[in-house]
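Engineer: just to be clear, the model below is a prediction. Sequence and coordinates:
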Amino acid sequence: MRYRFTYCLMVLFIFIAAPSFAQQEITIQGKVTDSLDGTGIPGVSVLIKGTGKGTQTDANGNYNIKAPSNATLTFSFISYRRQEIAVNNQTTINVTLASESEVLDQVVVVGYGTQKRSQIVGSVSSVKSEEITKQPVLTAAQGLQGKASGVQINASGQPGSQPQVRIRGVGSITGNQNPIYVVDGVITDDITNINNSDIASIEVLKDASAQAIYGSRAGNGVILVTTKTGQSGKMQVNVNTYAGFRNMTSKVDMAGGRDYAIYTNEAIINGTPVGEEPELLFDPNNLPNQTTDWMDAVTRQGLVHNYDVSVSGSSEKTTYYFSAGYFGDQGILKGSKYDRFNARVNNEYKLAPILSVGHNLTVTYSKSNNIPGSVFASAYRMSPAASIYNEDGSYGYQPGLNVGNPVATINYTNDFTNTLRLQGNGFISLKPVEGLTLRSDFNFDKTNGDGLQYAPVYTVFSAQQNNRSRLNVLDNNRFYYIWNNQATYNKTFAEKHEVNATVGYSFERDRATRSNVQVLDVPNQRNLWYISQGDVSTITIDPNNNINGGDLVRRQSIFGRLTYTYDGRYNISGSLRRDGSSSFPVNNKWGTFYSIGGSWNIGEENFMKDQDLFDYLRLRVGYGKVGNDISISGNNLAALLGVSQTGYYPFGFPNFDPVLGINYNQIRDAGASWETTKGVDAGLEFGIIQGKLSGSFGYYNKLTDAYVPVTIPSLFGDADRVVYTQAARVRNRGFEVALNWDNRVNDDFSYRFGGNVTFNKNIVDEVTGNLRLQGGSLGNGQIVTMTQVGEPVGSFWVYEVTGHDDQGNFTYRDVNGDGTIDDNDRVFVGSYQPKAYFGFNAGVNYKQFDLSFDLYGNLGNKIFNGKRAVRFGNDAVEQEVFANRWTPENQNASGPAASNTIPRPSTYYVESGNFLRVNNITLGYTFDNQKWTFLKDSKLRVFATAQNPFVFKSYSGFTPEIGGATSGNISDADRRNAGSAINSGIELDVYPIYSTYMFGLNLTF
């Protein structure tokens, strides 16, 4: 009893004393600084939360306070965001306070200048450079995937390739829809030459009110890329490197040799007319046991590595930035390889207080070993019962199968490309009076490329042979320049009226020379691969791939933008651009593009001063018109104007140089001009909870006058003619949401997460005449898409499967009830365009460790499994198709009976394109330079990254991220338009997506 009483007293004592132990006071000291300039902030209130006790920072921002070890300190000061930090026994707590208006005062790069975030009236998404550089990707365009709402990116696994980018849906029907990139003022459609480590910021201009300053070039969106420049202070050296390996992310399970033989024999039997004896390919009593995995035979574990170093800094009159780098990608397809070497020099020289000059220059040399992507199609179709090599060392093949040995294709392919590219600008800037800046810059993009293709004499079998060696020598030289002259005036009057005005003139010229010369009978020795080593009597020049110094296009433009801000609360901005292009008839070569918009910084209103929910709140709305003059009919303005090349003819005395002949082979649209897009955009941006939660909501509605081919009946008895004209209007309407949470708990621990989602509806809104534009050729006589009013562009147009007949063939719904199954019975079953696409990211920092990951995916789109639907006879078969085929013993099967006939495009081949991909997982560790003496005044971080390690998909094929069709079986005309919307979302010979696992380091000193 006594012990129990003693025990109770002890428990009671601990219960009473615990609070006093927990509240043991400690002395805490630290400094409060401004997040922008790092200076100490005097007068900051430092309070112990839940009490009236506290102190203030001194003139230098320092403070000293006694508080319980488990207390929470609150730091607050007028016009700064309040912060709460748990003490957790810390004796030193340094705090950085951000201005409540900091987010709105951030300077954002816009067309031909910069603006404060608070002044922007259009939809602009900014992506931090570190979000791009942490990924092992060639181009920043791929690194944008999942980082910005309204931006959809389909990446290819092919080394050296640029991904397909769509901004707020598809507008153009018969052309590609890729945006333009503006790299330090240079307009381009290819940024594979830019080292990601050189990028300072990326802004995506998503609506017409933001894009209109680029006028006729902005119809598909604008991505601004700003590279790094020297910063004030001492010289800084950065070294970044990583290396890793790549593997195919997902494979398709193919039937083994024995199952393939059974299926092939069944297909032959089912296709043999009644009464005739089938000629079987395999002996039913001696089926093959061998199984060759052709996909394994043509792929490998690829390697990727990157090394770059930069030096930056400034002196009294000069800022400088120099970098050099190497990127190497040995793709997963055997024989493929891409190497890029680049160097950059960005310098600015201050010649006088009002005068400065500078340059941003990058030189890039790249070389590629190219293997045709059709190898994947051959590996998919090739018989697993065939050997890679025969016993005598020759290449194996399957008699009765018209598919070449893909390993032989790789080994007999000699296709090399070398490219030297110089890109950049030189500029002069003059500030004659306060607020006025005059700037002239010359921007250029010079490319010299050469290629060599050699095919030796070889024979695998009758359909895979080359009887005479063939050498093709290609040259591709291009010089594109833009000369810009602009004046910018920025002035604030009476402390409340801010005016920012820009006017300018721009001139562009794009010139190119291109040739493809072929000769036969060149020896199979690499050192003899020259035109002169072949039979000179066989020299030919490809007339479709030859330009002798011609202008591709010339443009002239005048542009202007005016922004007025009142009291930091109300903004109104308008842009106007007048473009002239040599691509169009004289009477229509000029076009006018414009925008108008406004924004309201609600958080700056007096009625918002006493609330403590919103840190900032901003409403914006805009309207504008932009154009597109380079993406019509598969980048082929000749098709728009009815032009064909007829070959070369001698012209001019005394040399009689060959001149390309031109023929107008179709009726042309006399009113041919830009595709135009008009649109409205509205958005709400906010920040709450001391800046921890920020986000935006956006709505857009845009309408594109798109070019489509229209058939005009002949009046003279000859064939009907086709003319490209603006006979269709395409509408994209959508809603975007972006939310981000960022919280720093204490000096050791912080975390963040965020995401964005875009809902887009694409539809052909109206047409002139009866538009029924077919597309999506499978190369076997079948097409699978139809574009017509009321449906999305490139909608899948197929027969609806209802069951099987007594032979196991599919039966189809007779939609119109006329007793005949024909095109009139086809139905629309969706398109490759997703109804929603999204990204999610999260990160944690604990002491020296950092962990981050991000996801990407889309919902509501469809994919046509073209590789299943293209069966030319005795092709390999997927294990799923084999297992689910109809047989007399399996009449409830989901698939048809084995067959070698060309199938109808049906709902059987249309699959869900929904997917969720783990885009990136990165774990890093930053060494403490206080503990490691050799790192004094330096920063070293090591990291491991998994890029695209997992993908969760409904689709049974290689990848759900499919853009244009690229099959080697389609015609040249179809291939030229393969990137267009009417041919997208069809898997034929897509380069499979891969996973990358790598290690790297970042060193700064």
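Structural biologist: All right, it came through fine. Numbering: from 1, shown residues only.

Engineer: can we go C-alpha only for contacts and neighbour counts from here?
Structural biologist: Will do.

Engineer: ok, for Ser984, nearest residue in space, not its chain neighbours?
Structural biologist: Gly964 (4.0 Å; Cα to Cα, 6 or more residues apart in numbering).

Engineer: so the one you found sits against Gly985, correct?
Structural biologist: Yes: if you go by Cα atoms under 8 Å, Gly964 and Gly985 touch, sitting 6.3 Å apart.

Engineer: between these two, point out the one with more neighbours.
Structural biologist: Gly985 (29 against 23; other Cα atoms under 10 Å).

Engineer: what about Pro19, which helix or strand?
Structural biologist: helix 2-22 (DSSP states H and E).

Engineer: roughly how far apart are the residue lying closest to Val918 once chain neighbours are set aside and Gly755?
Structural biologist: Leaving aside its sequence neighbours, Val918 sits nearest to Leu855 (Cα to Cα, 6+ apart; 4.6 Å). According to Cα to Cα, to the nearest Å, Leu855 stands 9 Å off from Gly755.

Engineer: got the residue ranges for the helices in the stretch 751-900 of the chain?
Structural biologist: Using DSSP state H, counting those that start in this stretch, the helices assigned to the stretch 751-900 of the chain run over residues 866-869, 879-883.

Engineer: which other helices and strands contact the longest one?
Structural biologist: So the one you mean is helix 879-883. helix 257-271 (3 or more Cα pairs under 8 Å, 6 or more residues apart in numbering; DSSP states H and E).

Engineer: comparison target, given below:
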Amino acid sequence: MNNAMSRLAILKGKVLHVLFLMIAISLYQNAKAGPVERDQDYIGSIIKLNKKKFSLVELFTIAETQTGVRFAYDALELNVNEPVEVSAKKLRLKELLSEINKQSGASFEWSKNIVTVIPPQKNQRNITADQTRTDVSGKVVDKNGHPVFKAVVLVKGSTTGTMTDENGKFKINAKPGDVLEIRYVGYQSIEVKVTNTSDITVVLEETNVILNDVVVVGYGTQKKTNLTGAVGVVKMEDMETRPLTNAGMALQGTVAGVYALQSSGKPGDDGAVIDIRGVGTFGDNSPLVLIDGVPGNINDVSANDIQSISVLKDAASSSIYGSRAANGVILVTTKKGTAGKIKVNYNAYIGTQSPTRLPHVLNSVDYTTLYNEASLNSGGAIVYPDATIQKYAAHNDPMFPDIDYFKVYYGDASTRNHRLSLSGGADNINYAFMVGQLNQDGVLVGTNYKKTDFRSNIDGYFLKDKKLRISAKLAGNLGVKNEPTDLWSAEWYATLAPIHPLKNADGKWVSVNGERNFYGEIKEGSTAQSKRYNFSGQMEGEYKILNGLSAQVTYGYNVTSSKANAFHANVTLYNESGSTTDLASNLTVTNETDVQTLLTSLLKYNKAIGKHEVTVLGGYSEEEFTYDWESGYRANFVNNTQRVLSLGDASTQTNNAGSYDLGLRSYFGRINYNFDGKYLFEANIRRDGSSRFAQGNQWGTFPSFSGGWVMSKERFMEKLDWLSHLKLRASWGRLGNQNINTYYNGSDILSSGRNYSLGGTLYSGVAVTAMTNKQLTWETAQQLDFGVDLVLKNNFEFTADYFDKRTKNLLLIQPIPLTMALSAPYANAGEVQNKGIEASLTYRKEFSNGLKLRGTINASHIVNKITSMNVAEQLTSPKAIKVGAAINSFYGYKMDGIYQISDFTWQNNSDPTVAYADRTYTLKPGVVKVSNYTAQPGDIKYKDLNKDNVVDMNNDREIIGSQFPDLTYAFNFNAEWKGFDLGFFLQGVKGVQGYTYYEIATPFSGFANMGSWWLNRWTPQNPSNTLPRLTLDGVRNNIHSSFYMENASYLRLKNVELGYSISPRILSRAGIKSLRLYGNVQNAFTITKFKGFDPEQTVSQTRAQAFPQVRVMTMGVNVNF
């Protein structure tokens, strides 16, 4: 640990020196730049020119193509054919406009990406009209027939031009045979031949910007239109005002094939569980996350600091990352600065949180009444006489309470978030700085979380033509989390029966049946506090060696250090008899440090010859991981306030420590070929060596191939004017997985702390405690993908993929006989298949009245199945590993109704006047019986699978449910109009089961309450066929079966937001560019039949110890200066 911290200190010093230097350069360059008459997002763009002399219109066209700006001008006022001679073949847009200004006298005004050209004085121009021409009139409209205002109309090959009025009408001097060129920002230019002098109607089509989007892929970027793999993209502008406490939740419902669920609402631990195209392993199924190219935790990045997220779903897209890409790859790109003056953004919200739902449970009267019934059914006596029940009903004695413990432990809580960002740049440097703080109280008593974070990204450009780029990235966060010690106990005690008192008449804490009073312990100071520090630094240099050839080196450093103090307070509890129980205080301190370094070297080459374009990438990377931990324990502290380990009783102390080191070395390459933007091909290969495996099995090779055919560029598709883009894709690849025990290196594991007796004396030593498998090798996943991308000119975008992913050599712990007293080894156990289909449909529309609409619906259907096993199936309840079933499917007996009185005969010649509880029942012949107990009326009847009329463990258990949904779907909608904006997000799953075998679902489990649905249990007067009778032993009904399986499908309004942006004309006086006020509701409502805490929580949860989801209502402001 000392070595790790020493390395951290050295790196911090170096990085901070570089950071301060870069900031100083930034401020100097920015001050030197002075005021610039431009929009700063585009002014620094580089324009490449292939000659010296151009006309104005040629320069405008080239600049539009290479930078994304659009020029607007009146061709009657401006001589667009005026020659301009440029000084260099590579100029920044600012420099180009300056040269145009000097030579033509034209000046420029900016509005976002639109440059309005202001011509010189009319007496300085030489615009003449051909006297043989006459006025030609017409109208320019969009595809909906709405007039296009200020469209430019030019007579091609001349200096004659005009602009349309607010009705879309124009009049221009031309003659029959002339060609009119019509242009407008955001629309495709069109040429029309003049055949008459009036009634020319021109319909403009919008430019499809979707296809020009740049997508972040492995070690680079690609235009969306050139992608051959399955890549999903999340643009974060829609997420900036959502109260996302972690960035992982931005993936929920936004990318088809990605299943993200929030397994907890606990502050600091409410991150998303993310599966990409199903679960393909028995181990960790988490995808690889890279933040600006360096492995990291997505929840260490604020959602507000992210520019975009790319999800690499198929093997062709992911194989460049090889051994850790089997579960998919998530590429997070953080925001950068752009050339121009400093831009300041402040975003803040405050809000309140509450549990989305809490189970409905019994009150004291109902609980005691049903308890008496269960006691009689179990052969016992009345436990709570009527007089006692009346005391509970009176509500005037603290020792006979009626407490809903869910309401005791859970309640409303506040949340606050503040974020500030600054960005800008000059000719040679761009920068972005971001800082924020989140304060989140928990809805469970005693829980809260505070996180402070910062991030800085600096890019510097050096040497002639800026051949050298050096980037420095620095980020850090400190999270402080407080929660009750033994949090799982707090969650369990929330299920307590209502009859257990909290305090006696003297206000003293009362024990629960002679045991703990966890609420009292929390109030007396039993608290676990953890502090987690994360720091990451990255230096990157890129040098352009030749035209199209560049080299890049990246070094990344990431350290996470945490310190946890778990303190149990000394509490005196009073029993009902008057005696007391003292709970001794104790403290456990745990320190952990995790250090990860990455060195990556890349060589990139791009060459275009005619219609052919080739891009080649080669690289090498080396990663190292080190982990150290230590813990100490002492008990019997003097008081509950001085929580220092040394103040505890030394005779009670224990300590422990451990560490490990891992390494990964990789070589990789990629080649892309593009012919005329029509035929696309990509091949990747990566070779990884991992220290987790024994020699001979450490290296794995992971190739992939993909291709695309842009059919819409074929001549036979040209007549389909409703089609903008149609591309067919296909890919195949093989990926790896090394996620096994971190100590696993092919050698048997030795552990200390083992005592040996030699000659009657005990000696401390070491022993083999775990077996290893020296033949263990990589888990490999092969995936086949077929996809289609379709863009229609009526604003629709559609993407669909079919995939078949097969994971072989599954890494699974192989059971060994208990008599060996060793931890079991891993084995390459079998194969699992995930196949399915995913689709996404997006609609965009902008109306002439300013209304903008955007909606996206996506869905995916995945079938998960174990296809083979090399070791024995693990048929245990409630989960099993079984060929033909999904991974970890629920396994048990299948409920087949309830035994009714008519299924039995009983003593006294079946005299119906004999009391139900006094009868001795015998099953009638032919009625299925259970092997290990005698069934009674009201007990659950189980299905006899092998038809031998006896239900037993070996022959009559089956798969009773799956934790993976058949269908996941989502719908996102956004609308904007006259400053108002409205957005909502619906997300849901179908065909998934939840297992509700937990305290309130199993009657009279320990000291727990029961769900209110048990009021409808089986009785002779209410012969239910869905709920069994009540008993105290639970032998007959509290066993793993489909009775405890529930439909966990749901549809949730995950987010709804309403905002209003104040007019810039009002704000400009105060120096504010934009100001938006908004209100947001997260987890607004849920439609489900599930009776547990929350259907979205991890469906493998089998108990009530689950921190509930929270509904968050916030109000906020987003300001740009």
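Structural biologist: All right, it came through fine. Fair warning: this is a prediction, and the values are worked out from it, not measured in the lab.

Engineer: circling back to that earlier point, who are the packing partners of the helix holding Pro19 of structure 1?
Structural biologist: Here helix 2-22 of structure 1 touches no other helix or strand, going by 3+ Cα pairs under 8 Å, 6+ apart.

Engineer: buried ones in it, by neighbour count?
Structural biologist: Neighbour-count burial for helix 2-22 of structure 1, counted by 16 or more other Cα atoms under 10 Å, picks out no residue.

Engineer: and Asp649 of structure 2, what pairs with it in structure 1?
Structural biologist: Under the alignment (TM-score structural alignment), Asp649 of structure 2 maps onto Asp535 of structure 1.

Engineer: correct me, but its match touches Val522?
Structural biologist: Yes: counting by Cα under 8 Å, Asp535 of structure 1 does reach Val522; the two are 7.3 Å apart.

Engineer: those two - which one has more neighbours?
Structural biologist: For Asp535 of structure 1 versus Val522, neighbours defined as other Cα under 10 Å are more numerous around Val522 (24 against 12).

Engineer: can you name the residues that contact the more buried one?
Structural biologist: Contact analysis of Val522 of structure 1 by Cα atoms under 8 Å, 6 or more residues apart in numbering lists 469-471, 528-531, 533-535.

Engineer: most neighbours of all those, which one?
Structural biologist: Leu471 leads the contacts of Val522 of structure 1 on contacts (other Cα under 10 Å) with 26 neighbours.

Engineer: if you drop the residues flanking it in sequence, what lies closest to that one?
Structural biologist: That would be Tyr454: by Cα to Cα, 6+ apart, it lies 4.6 Å from Leu471 of structure 1.

Engineer: against Glu592 of structure 2, how distant is the counterpart of that neighbour in structure 2?
Structural biologist: Using TM-score structural alignment as the criterion, Tyr454 of structure 1 maps onto Phe567 of structure 2. In this view, Phe567 of structure 2 and Glu592 of structure 2 are 18 Å apart by Cα to Cα.

Engineer: so these two - more neighbours on which side?
Structural biologist: Neighbours were counted for Phe567 of structure 2 and for Glu592 using other Cα under 10 Å; Phe567 has more, 25 against 19.

Engineer: surely that one is in contact with Ser585?
Structural biologist: Yes: using Cα under 8 Å, Phe567 of structure 2 is in contact with Ser585, at 7.2 Å.

Engineer: all helices of structure 1, in order?
Structural biologist: 2-22, 102-105, 129-133, 140-143, 208-211, 257-271, 294-298, 374-381, 406-412, 637-641, 866-869, 879-883, 972-976 (DSSP state H).

Engineer: could I get the ones you listed as TSV with distance to Gln465 of structure 1?
Structural biologist: Formatted as TSV, those follow (distance: least, Cα to Cα, whole Å):
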stretch	distance to Gln465 of structure 1
helix 2-22	85
helix 102-105	65
helix 129-133	45
helix 140-143	38
helix 208-211	52
helix 257-271	25
helix 294-298	19
helix 374-381	15
helix 406-412	10
helix 637-641	35
helix 866-869	24
helix 879-883	30
helix 972-976	22
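
Engineer: having no further points to raise, I will conclude here.
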